[in-house]
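A.B. asks: Quick one, fold the following:
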Amino acid sequence: MHDLAGKRVQIEVFLNEYPHVPSLANDLLQGIDAVPWSTMPGCPGAIPALIRGLLDETSYEEALRVLGNVLTDDIFHLNPAMALALPYLIKLTNDETTPSKGELLA
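C.D. replies: Predicted structure coming up:
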């Protein structure tokens, strides 16, 4: 999805449905808020909230769906933010508390 406004709407809907997600913490996500997400073309700044949503069983599936839409511009193009999000996703796959961690990099 190239449409930044559409990505922002998806994130807004997600955060309205799961308002607790931005406050979720995990040591593996240290530094995630310092990444200049919104300075990358086509990238909304709320990617940390989506990645944090992967820590919670209730928001996991929707966080994964929205994050996938945000980090891919279409089937053949990844958003520039993917390179910065990937290390956090890999770390979460190694964390035994991450729900459905096998789906993260599938």
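
A.B. asks: Please make it C-alpha for all contacts and neighbour counts, starting now.
C.D. replies: Will do.

A.B. asks: tell me what the helix or strand in which residue 51 is found is packed against?
C.D. replies: For residue 51, the host element (DSSP states H and E) is helix 47-53. Helix 47-53 is packed against helix 60-71, with contacts defined by 3 or more CA pairs under 8 Å, 6 or more residues apart in numbering; DSSP states H and E.

A.B. asks: List the buried residues in the helix it packs on.
C.D. replies: Within helix 60-71, the residues scored as buried using 16 or more other CA atoms under 10 Å are 60, 61, 62, 63, 64, 66, 67, 68, 69, 70, 71.

A.B. asks: now the other sequence, so there's something to compare against:
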Amino acid sequence: MEGSRALLPTLRPAGELVTYLGEAAAELRHGAQVVLNVAPHGCMVASMGELLTPAIEACAGRGRVQHLFSAEGDLDEELLGLAVLKALGPERYLQRRPAPAAERASR
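C.D. replies: Have a look, this model is predicted:
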């Protein structure tokens, strides 16, 4: 909760928003490249979290926050793919992982 104070000095409104802000900023500060906001559309945490996203990213100084759902409440796969692409860079986004040893042996 104390990690949220830089973004929301009064820690109000009380509830999930305070913990979301602190946790998202802490994850980014500790090396996460992307934090997904999975709060459902219409939820206060989703709405206010989206409003405070620039402040979260600025406070953390790295990474990005991506909201998982579109304004219609659908999974926005295009935005999700774009967030991963921006976080990983094109080389790692398109790089295929080698098949596990068991899978290679059965081929």
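
A.B. asks: what's the TM between chain one and chain two?
C.D. replies: The TM-score (TM-score structural alignment, normalised by the length of structure 1) is 0.41; 65 aligned residues with a CA RMSD of 3.2 Å.

A.B. asks: just to revisit the earlier point, which one among the buried residues of helix 60-71 of structure 1 gets closest to residue 47 of structure 1?
C.D. replies: residue 67 (7.3 Å; CA to CA).

A.B. asks: how much space between residue 14 of structure 1 and residue 83 of structure 1?
C.D. replies: According to CA to CA, to the nearest Å, residue 14 of structure 1 and residue 83 of structure 1 sit 23 Å apart.

A.B. asks: and the two? which has more neighbours close in?
C.D. replies: Shown here are residue 14 of structure 1 and residue 83; by other CA atoms under 10 Å, residue 14 has more neighbours (19 against 11).

A.B. asks: shouldn't the more buried one be in contact with residue 60?
C.D. replies: No. Residue 14 of structure 1 is not in contact with residue 60 according to CA atoms under 8 Å; the separation is 10.8 Å.

A.B. asks: Could I get the full set of strands for structure 2?
C.D. replies: Using DSSP state E, the strands found in structure 2 span residues 34-37, 64-67.

A.B. asks: So which other helices or strands are in contact with the first one?
C.D. replies: When you say that, I think you mean strand 34-37 of structure 2. helix 16-29, strand 64-67, helix 77-94.

A.B. asks: swap in the last one?
C.D. replies: Judged by 3+ CA pairs under 8 Å, 6+ apart, the packing partners of strand 64-67 of structure 2 are strand 34-37, helix 44-60, helix 77-94.

A.B. asks: how about the shortest one: buried residues?
C.D. replies: By neighbour count, and taking 16+ other CA under 10 Å as the criterion, the buried residues in strand 34-37 of structure 2 are 34, 35, 37.

A.B. asks: Show the contacting residues for the first one.
C.D. replies: The contact partners of residue 34 of structure 2, by CA atoms under 8 Å, 6 or more residues apart in numbering, come to 28, 63, 64, 65, 66, 83, 84, 87.

A.B. asks: can you put the buried residues of helix 60-71 of structure 1 in CSV and add distance to residue 5 of structure 1?
C.D. replies: Output for the buried residues of helix 60-71 of structure 1, formatted as CSV (distance: CA to CA, whole Å):
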residue, distance to residue 5 of structure 1
60, 23
61, 22
62, 18
63, 18
64, 19
66, 13
67, 15
68, 16
69, 12
70, 11
71, 14
